[in-house]
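In: Starting from these lines, generate the structure:
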Amino acid sequence: MAPPATPPRRKRRRTVFRRGSSESLNEQVGIDTSRPIFVTGLPRSGTTLVEHILASHSAVADGGELNIVQHIAVAAGGVSGADIERYVAGGGTMDALAELYLHLLAERMGPTGRIVDKTIDASRCLGLIASALPDAPLIWMQRDPLDCAWSCFRTFFIHGVAWSYDLADIARHFMLEDGLRAFWEDRLGERLLVVPYAELVEAPDVWTRRILDHCGLAEEAAAFAPHQTDRVVATASALQVRRPINRDGLNVAAPYRSHLQPFIDAYRPA
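Out: As a prediction, this is how the structure comes out:
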């Protein structure tokens, strides 16, 4: 008999994450895991802006693209629910995964303070993050697909983002991320705060309060004027975050709609 077919990678990210499975795994974690704040979403969707808002708070520092979640995935043997079940069945503990992440975080960022982890493609590890770090706030940025596609297509990503070179590839990548976001919204409920970029720039005070509240942070004036915060920003949004939050990023793709037709033809919203 032939072995069962291996699910595509996008499906393996979600395999065996039944409703309540992350919460059940959370009960096995006995340490405080509230230190990291995860901000994910597509490139050019506003993740740097949210990181800048949070890092303007006196209790928070920006970790940027830490890339330490992958080490947790290696320890667990993967990022799917099935991988985690095998890890636990083999004697692994969720406490050990949480302690490993926090240890690596302390090595990079020192022993104290809240840290924003804006690792690229953290969305692919969200089930593992939610299961091993039950107190960590989770934020997902969402931007108008056409504006985001145009911004990705016109941006030179210094580390190389191969799917951003072709408009049809951008559409396919966006649809994969749409599916992940919809899945985790359903599974995680209020634990995952989805922040619409357009609403954030239209009502920054409202959404800054929501973001701070979601992260368990007291309101501070600096978080409402993040453009005044002096810190190093190394992403493509470095210039934008130096200005007051504004609407300039809305409808940026409109003049180029005809050139974006390959994306429009290929993209089907989740």
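
In: okay, CA-based contacts and neighbour counts for the rest of this
Out: Fine.

In: check contacts around the residue lying closest to Tyr267 once chain neighbours are set aside.
Out: Among residues not flanking Tyr267 along the chain, Ala171 sits closest, at 4.8 Å (Cα to Cα, 6 or more residues apart in numbering). Contacts for Ala171 (Cα atoms under 8 Å, 6 or more residues apart in numbering) come out as 149, 263-264, 266-268.

In: Which of the residues you listed sits closest to Ser58?
Out: Within the contacts of Ala171, the smallest distance to Ser58 is 33.9 Å, found for Ala149 (Cα to Cα).

In: Mark which of the contacts of Ala171 are buried, thanks.
Out: With burial judged by 16 or more other Cα atoms under 10 Å, the buried subset of the contacts of Ala171 is 149, 263-264, 267.

In: Redo those residues as JSON lines? Include secondary structure.
Out: Shown next, in JSON lines, are the buried ones among the contacts of Ala171 (DSSP: H, G, I helix; E, B strand; the rest coil):
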{"residue": "Ala149", "secondary structure": "helix"}
{"residue": "Phe263", "secondary structure": "helix"}
{"residue": "Ile264", "secondary structure": "helix"}
{"residue": "Tyr267", "secondary structure": "coil"}
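
In: Could you also give me the structure for this next sequence, so I can compare it with the first?
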Amino acid sequence: MNRDPRAAGLAADIAEALQIGARALRDGKPAQAEALFKQACQRAPTHPEPLRYLALVELHTRRAPRAIATLERALALAPEDALLHADLGTARAACGEFESALTSWRRACALDPDQPLPWFNLGRNLQQLGDTQGAIDALERAVLLAPELLPARVLLGDALAHAGRFDAATRSYREALRVQPASGDAWRGLSNIKTTPLGDADLLTLRAQLARSGTAPSDRVAMGHALGKAEEDRGALAAALAAFTAANALQERLTPWRPDAFEAFVAQSLKATAALPDPIDPELGHEIIFIVGLPRSGSTLIEQILASHPEVEAASELTDLGIVIQRESVRRQQPYPQWVPRASAADWQRLGQEYLTRTVRWRSQRPRMTDKQPDNWKHAGILRAMLPGATVIETRRDPRETAWSCFKQQFYSQPHFANTMEHIALYLQRCEQAMDSYRSRDPAHIHLHRLEDLLAAPEPRIRALLEDCGLTFDPACLSPHAGARSVRTASAAQVRQPLRAATAQALAYGALLDPLWSLLKLPLSAL
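Out: This is a model prediction of the structure:
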């Protein structure tokens, strides 16, 4: 049997034990694997490879801080080992130490530039942190080194699309489909370039792939959405609706969404945030512009307009507000929003400062920033205590267009409300109900902007938007499509088109969407 060159210097039985442990880990037996790796570490305390394997099982069992310590012990023995640095980057990222993780991956790339995986990890995380060009450079290197590395091909396509290089993105996605015609991620990427229709050949390929057995359910969902878009592009609206419905039904079976839990959360949030302590510093968070509401309601366009202003940096969809709240829930050992009535003004000040610290990198070039996480509407009620100086822009669109656009869009995060028409209607109504209440409590900081109004009269509505954000008017905001920034959402192609009057895509379906129209017209108590 050929021995792994990394096991050089290990006794044959120790090297074999590592391989047995690796197989146990792959077979879902982490306890057995860990016991073997620990024995190997004890028998070969000066060799880094047993420690690396031990760190892998610690990562696998969600003990990333321990994995970091183990890998640092291994690096003390072999400081120039590229794979150890790469694994350390993964462990640091799992702990949320993203800047340190990037340092580790860059070190791995420098030590062994011919290995594709460190370049892939570097590119993937640079993209998540908003460095799209850096991500493109790293992912192009990964693809050059490993042309058949499917995830790198897809992520390169995503990065190119976010940078507005849609022809190059299309080529990357199609190269991924050449490797794997049933790659759901590649089909999703192509579908998200909404300004470019899928062709007849795509339609035939999608139908053929969906007819095959054995395809992973996640790929079937993505291909179903792509098929729906292909049918819609050619005007076969009944077939498009059938494809979207089948894809969403499969996703709902895989990851069912709980409307009862959602309704309880909204009701609790409204009650818990009705009375909050006066803030210690009323200006805390004045740098932040939150853009909230339903997905597909125009939030990316609003962010693109604001990002055209010389004082504003667009951070896109950040998870930091939710993370700060979740960490406080863990600290208090009580779920949000149950602990909200017991939080003092000092607590809210501390949490606001934590958010500002986490997001400071987005204000290194410009003094203001946007946080366009649509789900942040669920936390809008606490902002007048936590970040009382922040501006909140709620985006709304014709509910028919919002609902239909959500239904036909595949979302990355699951479970998700957009897999059934009933859930979409419920979510939309509860969101608007909650935001109306929050706005009545803090009208100076929470402002409603409607997409159709903006598109019908761009200049006056853009002036009003800037005024709501405390920004002086800048003519560049009238041409948001000219901005060169990275757009990391499904609307990346659409917001690079000049502003034009709204188009009623949902209404083209006519009676086919009568069930959705009925749900949207129902009073709250009837759902």
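
In: What remains of the contacts of Ala171 of the first structure once you look at the second structure?
Out: With contacts defined as both residues aligned by TM-score structural alignment, their matches' Cα atoms under 8 Å, 149, 263, 266-267 are the ones among those whose aligned partners also touch in the second structure.

In: could you say what helices and strands the helix or strand where Leu71 of the second structure lies packs with?
Out: Here Leu71 of the second structure, judged by DSSP states H and E, is contained in helix 64-77. The contact analysis (3 or more Cα pairs under 8 Å, 6 or more residues apart in numbering; DSSP states H and E) places helix 64-77 of the second structure against helix 48-60, helix 82-94.

In: The last one corresponds to what range in the first structure?
Out: Taking TM-score structural alignment as the measure, the first structure aligns no residues with helix 82-94 of the second structure.

In: same thing with the first one?
Out: Using TM-score structural alignment, helix 48-60 of the second structure lines up with nothing in the first structure.

In: Could you report the distance from the counterpart of the residue nearest to Tyr267 of the first structure in the second structure to Gln268 of the second structure?
Out: Structural correspondence for Ala171 of the first structure with respect to the second structure (TM-score structural alignment): Ala425. Distance, Ala425 of the second structure to Gln268 of the second structure, using Cα to Cα, to the nearest Å: 20 Å.

In: try Arg461 of the second structure
Out: In terms of Cα to Cα, Arg461 of the second structure sits 34 Å off from Gln268 of the second structure.

In: Let me see the ranges of the strands in the first structure.
Out: Using DSSP state E, the strands found in the first structure span residues 36-41, 60-64, 114-117, 138-142, 192-196.

In: so how much does the second one differ from the second structure once superposed?
Out: On the superposed models, the aligned residues of the second structure are on average 0.7 Å from strand 60-64 of the first structure, with distances taken as mean Cα distance after the TM-score superposition for the first structure.

In: which residues sit against that strand?
Out: Around strand 60-64 of the first structure, the neighbours that count as contacts under Cα under 8 Å, 6+ apart are 51-52, 54-55, 109, 113-119.

In: any idea how far Gly77 of the first structure is from Gln70 of the first structure?
Out: Look at Gln70 of the first structure and Gly77 of the first structure: by Cα to Cα, they are 10 Å apart.

In: repeat for Ile245 of the first structure
Out: When distances are taken as Cα to Cα, Ile245 of the first structure and Gly77 of the first structure turn out to be 41 Å apart.

In: What's Leu138 of the first structure aligned with over in the second structure?
Out: Match for Leu138 of the first structure (TM-score structural alignment): Val392.

In: list the contacts for that match?
Out: By Cα under 8 Å, 6+ apart, Val392 of the second structure lies in contact with 289-292, 380, 445-447.

In: Could you rerun that using 7 Å?
Out: With contact set as Cα atoms under 7 Å, 6 or more residues apart in numbering, Val392 of the second structure has these partners: 289-291, 445-447.

In: I'd like to know how far it sits from Pro295 of the second structure.
Out: To Pro295 of the second structure, Val392 of the second structure is 16 Å away according to Cα to Cα.

In: So what's the residue count around Ala110 of the second structure?
Out: Other residues lying near Ala110 of the second structure total 14 when counted by other Cα atoms under 10 Å.

In: same thing with Tyr509 of the second structure?
Out: By other Cα under 10 Å, neighbour count at Tyr509 of the second structure equals 18.

In: Could you find the counterpart of it in the first structure?
Out: Going residue by residue (TM-score structural alignment), Tyr509 of the second structure aligns to Tyr256.

In: To what extent does the top helix by length along the first structure diverge from the second structure after superposition?
Out: With secondary structure taken from DSSP state H, the first structure has its longest helix at helix 167-188. In this overlay with the second structure, the average offset of helix 167-188 of the first structure from its partner residues is 1.5 Å by mean Cα distance after the TM-score superposition for the first structure.

In: Now which residue in the first structure aligns to Asp260 of the second structure?
Out: With TM-score structural alignment defining the correspondence, Asp260 of the second structure maps onto no position in the first structure.

In: Which strand or helix spans Asp260 of the second structure?
Out: With elements delineated by DSSP H and E, Asp260 of the second structure resides in helix 259-272, which encompasses its position.
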